[in-house]
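Asker: Output the structure for:
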Amino acid sequence: MKIEICVQDLDGVRCAIEAGADRVELCSALEAGGLTPSAGLVEAAAELALDAGRQDFVHVLIRPRPGGFIYTPGEIEVMRRDVRQSLALGADGVVVGLLTASGDVDVAGAEALIHAAGGTFVTFHRAVDAARDPLQAVDDAARLGARRILTSGAARAAGNGIDMLKRMVAALPSEVSVMAGGGVTEQAVPALLAAGIRDIHFSGRKLMVDSAPSGPGGGDGIRSVTHPATVARMVRAMRTAKAHMTIGPRFSPLCGE
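Answerer: Prediction:
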């Protein structure tokens, strides 16, 4: 089982490393569903992972704006450049997702981004959950070259999408993994593993109030941050659930409060 944590700053990357997570999805603006992070953050995160001896650790979300997953040619060109820049800065993979107005995978747009990745690992994200036919969408994404599908099984939370997740796992070749993400809870982990899921994605974040003044142009001062205790607890729960399914050593990660 692989554990991916969605983070939006270096503190989140450090927490994921300390907790024993297998990788991070690096983004910004999680309150908006996640957007492409800055070049500086990508480079610093890649260096941090390298210094920690972690390989295949930093996967960068490529999403230029909030809202739906139907993109203009200009937006796709920006995304293509972001893919190339992120990989040049040391990212190990990218996370993309595009749909057409009819609710199908945008084949031409996805091909352009996967081609820009040049053979580097590509995850197709939860755009499939907004697709007209999620099963067809994951099949299309896999045929185009995506090697992992991030999905809640087209449900609001992955724990409620077990039946669809099972169908996705069964429909895809073994080299393409289905990663459950979206509202993942400790209680849902055993059922997800029983459904054949071997990759789990969560953020482990909480809202905090920034005590520093932001002024009229700085927003309301409320932001989300990776919460070390939540991350450690979730990782521990996942390792424990796996240990109950297979014979092997238990793992108790530590992540500072």
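
Asker: When you work out contacts or count neighbours from here on, use the C-alpha atoms and nothing else.
Answerer: Noted.

Asker: now the strands for the stretch 1-150 of the chain?
Answerer: In the stretch 1-150 of the chain, the strands defined using DSSP state E, counting those that start in this stretch lie at 2-7, 23-26, 58-61, 93-96, 121-124, 148-151.

Asker: P190 is nearest to which of those?
Answerer: strand 2-7 (13.9 Å; CA to CA).

Asker: what comes up buried for that closest one?
Answerer: By neighbour count on 16 or more other CA atoms under 10 Å, the buried set for strand 2-7 is I3, E4, I5, C6, V7.

Asker: And the furthest pair within those residues?
Answerer: Across the buried residues of strand 2-7, no pair lies farther apart than I3 and V7, at 12.7 Å, counting by CA to CA.

Asker: Just name the most buried of the strands of the stretch 1-150 of the chain.
Answerer: Each of these was assessed for mean neighbour count using mean count of other CA atoms under 10 Å. The highest is strand 58-61, with a mean of 28.

Asker: one more, for comparison:
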Amino acid sequence: MTALEIAVQDVAGAITSATLGADRLELCAALAATGGITPSIGLLDATLAAVPSSVGVHVLVRPRAGSFVYEPDELAVQVRDVRAAVRAGAAGVVVGALRPDGTVDRDAVARLVEAADGREVTFHRAFDTLTEPAPAVDELVSLGVVRVLTSGGAARSIDGLTRLAGTVAHSAGRLEVMAGGGVRPDDIPALLVTGIDAVHLSASRHVDESGGPGGGSAGYTTTDPGVVAAAAAELGRHGVLDPVDRLQPS
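Answerer: A predicted model of the protein is given here:
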């Protein structure tokens, strides 16, 4: 069965997503403003206390917005954040690091996997900036990464179907492929045809509230129950496909 992962930024969103059918949560902060950065340990503790243990809480570990090429001190912070998330009880972490040439930073990822101490490690959408995803899949498998989040290199997953299918085919069951990036519930049937293992979406809506001078960007995003329910319904209707129905890579 194809899993449903919802990116959440608060306890209310975590409870909503778990109640409406999410199998897994990616816990993050500042999703709309930054694409997601590391959430606080307080938020992780509260989320773990609020949702059933059957719903895995995976923590995004990303120290800042922008490039996925990190200085040594930035990597050291991420290693500490991974260890802290594991100690708090996270089921897994979501990480990613690249070299300046745009390839996987093998040494950095190895350190992050080691810090995860056996918890599941997902490689995030840094994967979508790679020009050659197939060798990266092989490298990530060898490093102990269990899952990759990808839009197929497109701004929206629905526009990256061919590359998604190719990544699934090359992974050949060694690595879970999770489609994410601008996913809407009505995109899900087409995404499933690629053979993906999971669907990831933020399922969010904008709340227009100003913080006043010094409060940063006006408004924020939070989980939209209607979008979560619609995504779960799509997976309930379309979550199992016969292999012959899957889109083949070109």
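
Asker: Once they're superposed, what TM-score comes out?
Answerer: Between these two chains, after superposing, the TM-score reads 0.92 (TM-score structural alignment, normalised by the length of the second structure); 240 aligned residues with a CA RMSD of 1.4 Å.

Asker: Now render the buried residues of strand 2-7 of the first structure as CSV, adding distance to G119 of the first structure.
Answerer: Converted to CSV, these look like this (distance: CA to CA, whole Å):
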residue, distance to G119 of the first structure
I3, 23
E4, 21
I5, 23
C6, 23
V7, 24
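
Asker: Tell me the one of those nearest D163 of the first structure?
Answerer: I3 (21.1 Å).

Asker: about what we covered before: can you tell me which of the buried residues of strand 2-7 of the first structure lies nearest to G196 of the first structure?
Answerer: Among the buried residues of strand 2-7 of the first structure, and counting by CA to CA, the member closest to G196 of the first structure is I3, at 14.4 Å.

Asker: Mean per-residue distance, the helix ranked longest in the second structure versus the first structure.
Answerer: Criterion DSSP state H: the longest helix present in the second structure is helix 72-88. For helix 72-88 of the second structure, the mean deviation from the first structure after alignment is 0.3 Å (mean CA distance after the TM-score superposition for the first structure).

Asker: Show me what that helix is in contact with.
Answerer: Residues from elsewhere that reach helix 72-88 of the second structure (CA atoms under 8 Å, 6 or more residues apart in numbering): 41, 44-45, 59, 61-63, 92-93, 108, 111-112, 115-117, 119.

Asker: Mind picking the two most distant members of those?
Answerer: The span of the contacts of helix 72-88 of the second structure, defined through CA to CA, is set by D45 and A108 at 26.2 Å.

Asker: which of those two has more neighbours?
Answerer: A108 (22 against 15; other CA atoms under 10 Å).

Asker: ok, now which ones touch the more buried one?
Answerer: Residues in contact with A108 of the second structure (CA under 8 Å, 6+ apart) are L75, A97.

Asker: Also V8 of the second structure?
Answerer: V8 of the second structure makes contact with A14, L25, E26, L27, C28, A29, S202, T222, T223, according to CA under 8 Å, 6+ apart.

Asker: so where does A169 of the second structure fall, helix or strand?
Answerer: Element membership for A169 of the second structure, per DSSP states H and E: helix 161-171.

Asker: If you count contacts, what does that helix end up packed against?
Answerer: helix 133-143, strand 176-180 (3 or more CA pairs under 8 Å, 6 or more residues apart in numbering; DSSP states H and E).
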